[in-house]
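Asks: below are the sequence and a predicted model for it; my questions follow.
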Amino acid sequence: MTVHVTRDGGAVDEFARFADRYIKHTDGSLEIVRSGSAQTNKYGAGSWVDVTGDEKQPRHVRLRDWIARMSARVGGGRKQ
């Protein structure tokens, strides 16, 4: 699927290879993973505004998010 990245200045970068995916990192940066290529494209935090396309979430990120959601449900956010 095509991934469109809108940069801070309004320019749009397009990645149109089959199975291109993006990863939003917790520090605010963005990484474009291109199929068939070991090299990735990276955007620093604040240098991109919007992204559309297919999002790739590594397994450990999904597990970490699940643990955070479960701990919030169980009372991880309780005030003492």
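Replies: Cool, got the structure.
Asks: only C-alpha atoms for contact and neighbour calcs from this point on.
Replies: Fine.
Asks: how about the strands of the protein, start to end?
Replies: Under the criterion DSSP state E, strands of the chain are mapped to 3-7, 12-15, 21-24, 30-33, 40-43, 48-52.
Asks: among those, which is nearest Leu63?
Replies: Nearest to Leu63 among those is strand 21-24; the distance by CA to CA comes to 15.0 Å.
Asks: nearest to Arg59, out of the strands of the chain?
Replies: Each of the strands of the chain has some distance to Arg59 by CA to CA; the shortest is strand 21-24, at 11.9 Å.
Asks: ok, and here's another one to check against it:
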Amino acid sequence: MDERTRVSVTSNEELELRDRDVMNLLDQLELYALRVGEGKASQKDYWLFVYKSMKSGLLMTKTMEKYLRYKLHGLGAKPQY
């Protein structure tokens, strides 16, 4: 059984909470990656990587896509739609 089929979402509120948790985790990973990479990667590169990875892995929810587009727009990046 695929792990994704085990997840039961009973309401939009629970889905939004999950998305918020994922967004917070991505923010923390960004800080870690930039610190460890010592400037070898930019925020723009990081968030483009996250966007492309989530989009290709079918992990993207509407809320996540809205959040990631907002982040990318703020960094001057335009993801491939």
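Replies: On my side now, so go ahead. Since this is a predicted model, take the numbers as computed values, not measurements.
Asks: mind checking the TM-score on these two?
Replies: Once the chains are overlaid, their TM-score stands at 0.28 when taken by TM-score structural alignment, normalised by the length of structure 1; 41 aligned residues with a CA RMSD of 4.0 Å.
Asks: and the residue nearest the centre of structure 2?
Replies: Nearest residue to the geometric centre of structure 2 (CA atoms, centre = their mean): Val50, 5.2 Å.
Asks: from Leu31 of structure 2, how far off is that residue?
Replies: 13 Å (CA to CA, to the nearest Å).
Asks: before we move on, what about Asp21 of structure 2?
Replies: As judged by CA to CA, Asp21 of structure 2 and Leu31 of structure 2 stand 16 Å apart.
Asks: tell me the buried residues in the one helix or strand Asp27 of structure 2 maps to?
Replies: Assigned by DSSP states H and E, Asp27 of structure 2 belongs to helix 12-37. Across helix 12-37 of structure 2, burial judged by 16 or more other CA atoms under 10 Å covers 19, 23, 30, 33.
Asks: reformat these into JSON lines and put distance to Arg69 of structure 2 next to each item.
Replies: As requested, the buried residues of helix 12-37 of structure 2 are arranged in JSON lines below (distance: CA to CA, whole Å):
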{"residue": "Asp19", "distance to Arg69 of structure 2": "14"}
{"residue": "Met23", "distance to Arg69 of structure 2": "12"}
{"residue": "Glu30", "distance to Arg69 of structure 2": "16"}
{"residue": "Ala33", "distance to Arg69 of structure 2": "20"}
